[in-house]
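S.K.: no FASTA, just this:
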């Protein structure tokens, strides 16, 4: 599968819109487009899916390792993979440039041209030259001019580019090509999708043939194994457990590969706690991250958390990530000061803050045997949250923090019974979800603590 990376010179230059425009332009030629996202983000992929009707793939060497990232790329399907970068091209220790180098894909640079012409070319040339200084071997193939008018504006940009930097087109300055933001970044793709009219207008400015000429299939692609260490064991049909996965407006941050892996290993049933669904019959529960603070009243009033509290006290294996941790705690206080009772399984009170409390790749070391990480081994993930948790003095932690913040700067992963809640989002290439399914299947992970059902708090 050929591929190309759409990278920005900085955050906020319009690379998500440029990525969607490229996808739409390619689709209009009859090509099947596989969208992907560099880095751990959940929000941009939701816009990819809304625009292309295909699930976006996460490509992050910290979360997945180089081989795992390549496997995840190769599990995609289509004629061409369009990878949206994160932040600026060279920003971060696992930057978009690093991803492009490891995947061996060309880079198309998105430059905000709203207040420049020749300077767009100067910026692109500087970004190409900086690759050597940054120590990465990448091909900055050319430019998409974001927020650029046609006519003289476009001609001035195109003419200023050197012969070895390709002009891949422009994105017009239109109000309907701006995606609204909320405290955690852009709104989700199903909340504020770009209209078909706006996407078509953006796609009109993309030079499709030039992009197709630049895209290439990496040398490693033909020999990569799509099944790796994290995908080594498929559960026998007779032993497949049933995993209940919360899926609604409060619990929506799930990697495509996570959904795939859980369905390979287990029978997955979804439920919507904010819509009044009760917890279905199951052998284990996964609560992903999301926006529980926006639906705290619905969660508190609905039956699912109360049922989960009772089942957790009986030993039902439960794993919650970030928003899942918040829902598993005793209470959740919103930024408006309203406090809502949550499941009460994990001994902590969670409070939303005006500013983000953590944003980083994380590394955790298991303090004890848990359903996602063996004792003494490390687990990599990502954290981005505006809440903080205030655990009880005798709370049990599953992890020491090697990198990141976790819950208190030194620890992460509250655990009670056979329930684990952590601020970290993890990828299935880490093996975490295989271990969780194994723990549910074998019923060999035990934890005795001081927690209790919701009624006890």
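M.R.: Ah, there it is. This one's a predicted model, so the numbers in the text were calculated from it and none came from an experiment.
S.K.: going forward, measure contacts between C-alpha atoms and count neighbours the same way
M.R.: Fine.
S.K.: State the helix or strand in which the closest residue to residue 378 other than its chain neighbours lies.
M.R.: In space, residue 378 comes closest to residue 365 once its chain neighbours are excluded; the distance is 4.3 Å by Cα to Cα, 6 or more residues apart in numbering. Secondary structure assignment for residue 365, by DSSP states H and E: strand 358-366.
S.K.: how far out from the middle of the chain is the helix or strand following that strand?
M.R.: Once the chain leaves strand 358-366, the next helix or strand it forms, by DSSP H and E, is strand 378-385. Averaging C-alpha positions (Cα atoms, centre = their mean, to the nearest Å) puts strand 378-385 11 Å from its chain's average.
S.K.: Stretch 151-161 now?
M.R.: 36 Å.
S.K.: Can you name the residues in contact with it?
M.R.: Contact partners of stretch 151-161, identified using Cα atoms under 8 Å, 6 or more residues apart in numbering, comprise 117, 118, 120, 121, 145, 148, 167, 170.
S.K.: could those go into JSON lines alongside distance to residue 213, secondary structure and neighbour count?
M.R.: Converted to JSON lines, the contacts of stretch 151-161 look like this (distance: Cα to Cα, whole Å; DSSP: H, G, I helix; E, B strand; the rest coil; neighbours: other Cα atoms under 10 Å):
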{"residue": "117", "distance to residue 213": "25", "secondary structure": "coil", "neighbour count": "22"}
{"residue": "118", "distance to residue 213": "24", "secondary structure": "helix", "neighbour count": "16"}
{"residue": "120", "distance to residue 213": "22", "secondary structure": "helix", "neighbour count": "25"}
{"residue": "121", "distance to residue 213": "20", "secondary structure": "helix", "neighbour count": "25"}
{"residue": "145", "distance to residue 213": "18", "secondary structure": "strand", "neighbour count": "31"}
{"residue": "148", "distance to residue 213": "23", "secondary structure": "coil", "neighbour count": "24"}
{"residue": "167", "distance to residue 213": "12", "secondary structure": "strand", "neighbour count": "26"}
{"residue": "170", "distance to residue 213": "17", "secondary structure": "strand", "neighbour count": "29"}
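S.K.: take a look at this one as well, against the first:
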């Protein structure tokens, strides 16, 4: 099998404008009649929703640390029928972890090399001109076998600035695929975890259409299409993750929305019934569900509404009396005893676990996680090893229940966020990506 021809949009660092460029590129290619398959390199659950809004096709994560080759390739096969793939990198092009996982160190460069997708490097050239070429050349040569399409110059101040910067790129032998003039209205709204969610954007479709029009004026779309390439993929047994139950009631609204798309795709493919409900609308999970799943999200922004959602909380407690309930990160917090918001207001949560968390004093938790289960989790047996990612700012005040797992970071160092289990209820701060049997 060969990967569909594609490109990977990356940058030297975060904050260079690659996400807005990515969305404009997806929409512009789709407007030209292409079937565009988006991907996200690395552990991100916000960007894929923006990608789908841009080109009307589900976006999937490819993760070099958490996923093994078989899972990686079955996810890559979701591009079947696409004319072109466009992947968005995470952080800087070569940023990853210190310790190699089953597939690699988790960098966007590894994703591009594995898929054979040439890199489109987005450079913020504000405050420099010819010197930008030295940065681009260093990125081009750091991994000599990395396919490289060229650069897009962002935040160019004037025609003179463009001319000088192009001179540097010509000297370095680097193709310039586009030049984006400096504009102050292209940034997407952000909050503490990065971008706001796609469902929260006040007029996302109009914004993306504007990005696409801006790219058409300033980027050589024909050259970008011509640069797309693919590489052979190793064949082998292919299976997306199996569902943890047959009938899964999953919370889905502005407070609970962070679920990796490949997991939902695997659950659907195996015939599971996905039964969405909204805690913010005070909806009860389906009483016939085998499992209630609360994904991560932003419960801290809606803690008052969650605490007053009597129908939802009563139904959740009834379900937990006889059947399993699981929460990830924000969902875990909602299953706990108490959540203190940034203003110091205390909100009573479901009380199914003893967890107490606070955003009054923020503490940053970020990184890959390997968890060896000490107790069964829906769909997983005790002793099984899981891989995931943790990203939140909550401070843990109390975590009194039995630990769910022994959890370490990517380098094998223990972390205190072990998750919890009490009766039929479990929770983790990490978001599940894969089991080690399919890494």
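M.R.: It's in. Predicted model only: the values in this text are computed from it and were never measured.
S.K.: where does the TM-score land?
M.R.: TM-score for the superposed chains, counting by TM-score structural alignment, normalised by the length of the second structure: 0.88, backed by 417 aligned residues with a Cα RMSD of 2.5 Å.
S.K.: rewinding a little: compared with the second structure, how much does the strand holding residue 365 of the first structure deviate?
M.R.: Superposed on the second structure, strand 358-366 of the first structure shows a mean distance of 0.8 Å to its aligned residues (mean Cα distance after the TM-score superposition for the first structure).
S.K.: That strand aligns to what range in the second structure?
M.R.: Alignment note (TM-score structural alignment): strand 358-366 of the first structure is matched to residues 365-373 of the second structure.
S.K.: swap in stretch 267-277 of the first structure?
M.R.: Taking TM-score structural alignment as the measure, the second structure aligns residues 273-283 with stretch 267-277 of the first structure.
S.K.: residues of the matching stretch that come out buried?
M.R.: 273, 274, 275, 276, 277, 278, 279, 280, 282, 283 (16 or more other Cα atoms under 10 Å).
S.K.: What is the nearest of the contacts of stretch 151-161 of the first structure to residue 55 of the first structure?
M.R.: residue 170 (25.5 Å; Cα to Cα).
S.K.: Do I have it right that the closest one meets residue 208?
M.R.: No - Residue 170 of the first structure lies out of contact with residue 208 (Cα atoms under 8 Å); the separation is 11.5 Å.
S.K.: Count residues in the vicinity of residue 345 of the first structure, would you?
M.R.: Residues contacting residue 345 of the first structure under the criterion other Cα atoms under 10 Å number 33.
S.K.: Ok, residue 337 of the first structure next?
M.R.: Other residues near residue 337 of the first structure come to 10 when the count uses other Cα under 10 Å.
S.K.: Which residue in the second structure occupies the aligned position of it?
M.R.: For residue 337 of the first structure, the aligned residue in the second structure is residue 344 (criterion: TM-score structural alignment).
S.K.: and what of residue 289 of the first structure?
M.R.: When the second structure is aligned by TM-score structural alignment, residue 289 of the first structure is paired with residue 296.
S.K.: Show me what the helix or strand hosting residue 261 of the first structure is packed up against.
M.R.: Secondary-structure assignment from DSSP H and E places residue 261 of the first structure in helix 256-265. Contacts defined by 3 or more Cα pairs under 8 Å, 6 or more residues apart in numbering; DSSP states H and E place helix 256-265 of the first structure against strand 57-59, helix 432-442.
S.K.: ranking those by burial, who's on top?
M.R.: Most buried of those by mean neighbour count (mean count of other Cα atoms under 10 Å) is strand 57-59; its value is a mean of 27.
S.K.: To what extent does that strand diverge from the second structure after superposition?
M.R.: Averaged out, strand 57-59 of the first structure is 0.9 Å away (mean Cα distance after the TM-score superposition for the first structure).
S.K.: Name the residues that touch that strand?
M.R.: Contacts for strand 57-59 of the first structure (Cα under 8 Å, 6+ apart): 35-41, 45, 69-70, 72-73, 76, 99, 255-257.
S.K.: From residue 257 of the second structure, how far out is the aligned residue in the second structure for residue 245 of the first structure?
M.R.: Using TM-score structural alignment as the criterion, residue 245 of the first structure maps onto residue 250 of the second structure. Per Cα to Cα, to the nearest Å, residue 250 of the second structure is found 9 Å from residue 257 of the second structure.
S.K.: Compare those two (neighbour count), which wins?
M.R.: Counted by other Cα under 10 Å, residue 250 of the second structure and residue 257 do not tie: residue 250 has more neighbours, with 25 against 22.
S.K.: Against residue 10 of the first structure, how distant is residue 73 of the first structure?
M.R.: 24 Å.
S.K.: Tell me which of these two has more neighbours.
M.R.: Set side by side, residue 73 of the first structure and residue 10 show more neighbours around residue 73, with 24 against 17, by other Cα under 10 Å.
S.K.: Give the helix, strand or coil label for that one.
M.R.: At residue 73 of the first structure the chain is in helix, as set by DSSP: H, G, I helix; E, B strand; the rest coil.
S.K.: Looking for the alignment partner of it in the second structure.
M.R.: Under the alignment (TM-score structural alignment), residue 73 of the first structure pairs with residue 76 in the second structure.
S.K.: And residue 165 of the first structure, by the same measure?
M.R.: Residue 165 of the first structure maps onto residue 174 in the second structure, by TM-score structural alignment.
S.K.: In contact with the residue nearest to residue 278 of the first structure when sequence neighbours are not counted, which residues?
M.R.: Nearest residue to residue 278 of the first structure, sequence neighbours excluded (Cα to Cα, 6+ apart): residue 304, at 4.2 Å. Counting by Cα under 8 Å, 6+ apart, residue 304 of the first structure touches 273, 276, 277, 278, 279.
S.K.: redo that, cut-off 7 Å
M.R.: 273, 277, 278, 279 (Cα atoms under 7 Å, 6 or more residues apart in numbering).
S.K.: so how far is residue 259 of the first structure from it?
M.R.: Distance from residue 304 of the first structure to residue 259 of the first structure, by Cα to Cα: 21 Å.
S.K.: ok, now residue 324 of the first structure?
M.R.: Distance from residue 324 of the first structure to residue 259 of the first structure, by Cα to Cα: 16 Å.
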